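> I'd like to go over a predicted model; first the sequence, then the structure.
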Amino acid sequence: MRKSIFVFVVLLCLGCSERKVQDSPKFTDEQIAQLGLSSVKPLRIFDGDCIKLDFNGFLSEKEISAQELVDSVEFISLETTNESLIAEINKLVCVENYFFIFDSDIGKNVFIFLSDGRFVKRIPTGQGPEEIYNPGDIAVDKENGHLIVYNRKGLSFYDYQGNFVKRELLPFNFKNFRVLANGYLFVTIPNQNGHLADLSAMQVFITDKNFRIISAGFPFHYSNTLNYGITDYTSSLDKNVSFAFKFSTKIFQYIDTLAVEEKYQLDFSKKEIPSKYMEMSTKEMLDALRSNNYYYYMGDYVENRTHEYFAIYNDYNKKAYQTFVFRDKLSGKLIGGNKITLDTVIPLFSSPLAAYEDKFIGAISSQVVLYYISETIKEEKNNSLFTQINDDSNPIIVKYKLKRVN
């Protein structure tokens, strides 16, 4: 049996997914002074080795077979208990033996699972010193074996089993962060850091391990009323850290505390969103995108050791689907589409949320699994993963390796 499905936009929560802060928290003068604002350097941007990727061939309905794309696939059921219930996987971080999951839906929780799906712990929520309250992002420090949670005014550190280690208060707000060899990279959004004067207009901060801001750059290129975005604008593979911005066409890679380089320039110029749209409000943007056949990039980028993943979006006539593009790192060839054909061999597919070694890792809700998996496939596979799932089950992790593109 063959099924064709569109890869619908599931990571965008239009108008509400960005972490809104009505007023910046009150920080003391002493806290702000610790940032060393007077010595912050401008972040240098190098573009000499930037690679241009031509996406113009993917700007229409394009179907691809899962078997043409995927070399091998593994499905992992996340253990479902009263303590481990996940509403939606908004961010997934994978290290050897562990999945760390951020669910930013109602309740906003962080979960730890073993790589075979067994539940380990939910980080306690509350306003105590060892608890998290209204978390905004997660990352891992592999060198020290820490799971780090952005928790209101700072970062809460835990070991991989979820035991509390420490908490560091930060006198600035941000959207996403990544751990660097000697510090951190922070990506911000508008209206969060008015107390930082001129730095409040910058999207990227590079800090040392003590959170002293060393460099900053990338002025906001869109209206501060455009609350429209995805969960994560950063990516990392081994020691490489990359980042991008919504409504942009470039991906950048961290070099050192004072410099980044343009890694990729995405070219979909035949239907690229006009720059004047950047001055719109959220409602104006939504109306314009639904009325015009434009494509746009929101910062989706995931890299494993053999391939890279990108996504561009189109909302024309309220279609709201995403076009996925994979790049073979050896050949440089691109493959993708917005519609994928499934069968009994590969009955499920998910856009990547994370990567580990040469595999991409995505997730599919139990409701979607039940909708797309036929009774025939369940019987043929004789797979307890599918036969035991119900509407209340946790999402299914999809771990897959892609074929080489020659």
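Structure's in. What do you need? Numbers count the residues shown, from 1 in each chain.
> from here on, contacts and neighbour counts on C-alpha atoms
Fine.
> which residues sit in contact with Lys401?
Lys401 sits next to Val70, Asp71, Ser72, Val73, Asp358, Lys359, Phe360 when contact means CA atoms under 8 Å, 6 or more residues apart in numbering.
> before we go on, here's another structure to hold up against the first:
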Amino acid sequence: MKKMLFWLIAVVALTGCGSKNSTDKLPVLDLTNPNFASDRVEISDEIKSIEYVPLELTDESLIAEILDLAVSDDYVFIYSTRQDGILQFDRKGHFVRSVAKTGNGPGETAQIVSLSVDDENRLLCVSEFFSTSFYSFDGEFIKKVNTLRPYLWQYCIGPNTMAEMGRESIPMDTPGIFSLGVFNLATDDTIAIRQTVGNMDLLPLKETLLGEWNFNGGTGGMLCYSAGIDTVWELGMDGIHPAFRIDFGFSADEQKMVRSEPGAIVDGKYWISRFFETPRRYIVKCFEADNQSRFHLFSLDKETGAVCHEKSSIDAMELFKHNRILTGIGIHNETDGGLPVWPYYSYPGKKLMVQLNTAVEIEYLKEKYPELKQHPVLQKITEDSNPLVTIYHLR
């Protein structure tokens, strides 16, 4: 059925968004229980091999701050500041071309918010506010699809299919506002949509705001979490479902504060920095609300429910100067003695995780952990190099 006028979608399409599991039966990552199964988070048992992609440095491919990236079977695409468009590299790190350059003409872009790949159709998907442009892996502009949906982020989770997260800090009773949606851009169909997430008994819609989004690839598509709720949601080809819960120990009043006041901080609690999924585990990185220099890693075993916890020894504010996504606060690499493991994106359905480290961050980590200087790939990285992309192949 063709998509209706958007103001009707939130009323009608919600009937297709029921959950597979009731929230009380979901796996729970309890951050408040001091009796953890282990004081060390592990991942080496899930890593089969590691692929390193040092990005070639040329005048055309010089990378400043990376804003987003996407990895296909053959290529790495980088969206960076101080560059015009998207940089395309092969999986050996050789620079291929620039695509989606800035401008107002066909195939040109203005304000990119995210990029992703449609591997089945061999397309690069470049999302702007209210439009998505598609390019072949050969750099050819294919088409541009316009939409009136007010999304904040958009990622391809299947052939022609986009997972979308709604705008932050806007009252949920505003016409057209939604929290999560899955849409087929080829047929103009709405696969699933949720107007809001969280316990709606706490606040009326006019007082409820979406908090800061956190997301990563999931087994079925995309995992999404909004500050102030306790559920991580999965957006897939079959709809929108709860994936797992995180128990922060928030009271009802604390939840109301977070969901009605953008940026509100509840003292003494953990706050989600980023998470990812592997075939066996959900792994979460948190900072302390009253001290954002202190970070903690938690893992939840999907089968047993065991929770492991580890506190990072690295000062996050010091690391932040070298890489804002704080990849260096990661899990011990016992596979080949390389960098701490913390993927920028996980693709558990493809059994891949993709990590990003800047050259200055790698130099910082080599000084902090001298054994990294012996690693054959890291030896070749200097502070003037382009970033290093690491691809973990999972068992």
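Everything's here; your move. Because the structure is a prediction, the values reported are computed rather than measured.
> redo the contacts of Lys401 of the first structure as JSON lines? Include neighbour count.
Formatted as JSON lines, those follow (neighbours: other CA atoms under 10 Å):
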{"residue": "Val70", "neighbour count": "15"}
{"residue": "Asp71", "neighbour count": "13"}
{"residue": "Ser72", "neighbour count": "14"}
{"residue": "Val73", "neighbour count": "18"}
{"residue": "Asp358", "neighbour count": "13"}
{"residue": "Lys359", "neighbour count": "21"}
{"residue": "Phe360", "neighbour count": "26"}
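> mind naming the longest strand for the second structure?
strand 291-301 (DSSP state E).
> and that strand, what other elements does it pack with?
Packing contacts for strand 291-301 of the second structure, counted by 3 or more CA pairs under 8 Å, 6 or more residues apart in numbering; DSSP states H and E, involve strand 28-30, strand 281-288, strand 307-311, helix 316-320.
> quick check: angle from that strand to strand 307-311?
Taking axes from the mean of the first three to the mean of the last three CA atoms, to 10 degrees, one finds that strand 291-301 of the second structure is oriented at 150 degrees with respect to strand 307-311.
> all helices for the stretch 201-350 of the second structure, in order.
With DSSP state H, counting those that start in this stretch as the criterion, the stretch 201-350 of the second structure has helices at 252-260, 316-320.
> in the first structure, what residues pair with the last one?
I take that to be helix 316-320 of the second structure. Helix 316-320 of the second structure lines up with nothing in the first structure when matched by TM-score structural alignment.
> any buried residues in that helix, and which?
Neighbour-count burial for helix 316-320 of the second structure flags Ala316, Leu319 (criterion: 16 or more other CA atoms under 10 Å).
> also stretch 57-76 of the second structure?
Residues Leu57, Ser61, Leu62, Ile63, Ile66, Asp68, Leu69, Ala70, Val71, Ser72, Tyr75, Val76 are the ones in stretch 57-76 of the second structure that count as buried (16+ other CA under 10 Å).
> which of the helices or strands spans the aligned residue in the first structure for the first one?
In this case it means Leu57 of the second structure. With TM-score structural alignment as the criterion, Leu57 of the second structure lines up with Thr80 in the first structure. Secondary structure assignment for Thr80 of the first structure, by DSSP states H and E: no helix or strand.
> ok, Thr80 of the first structure touching Asp391?
No: look at Thr80 of the first structure against Asp391 with CA atoms under 8 Å: they stay out of range, at 11.3 Å.
> mind listing what the closest residue to Ile273 of the first structure other than its chain neighbours touches?
In this structure, Ile273 of the first structure finds its nearest non-sequential neighbour in Tyr294, 5.3 Å apart by CA to CA, 6 or more residues apart in numbering. Counting by CA under 8 Å, 6+ apart, Tyr294 of the first structure makes contact with Lys271, Glu272, Ile273, Asn314, Asp315, Tyr316.
> cool, thanks, talk later.
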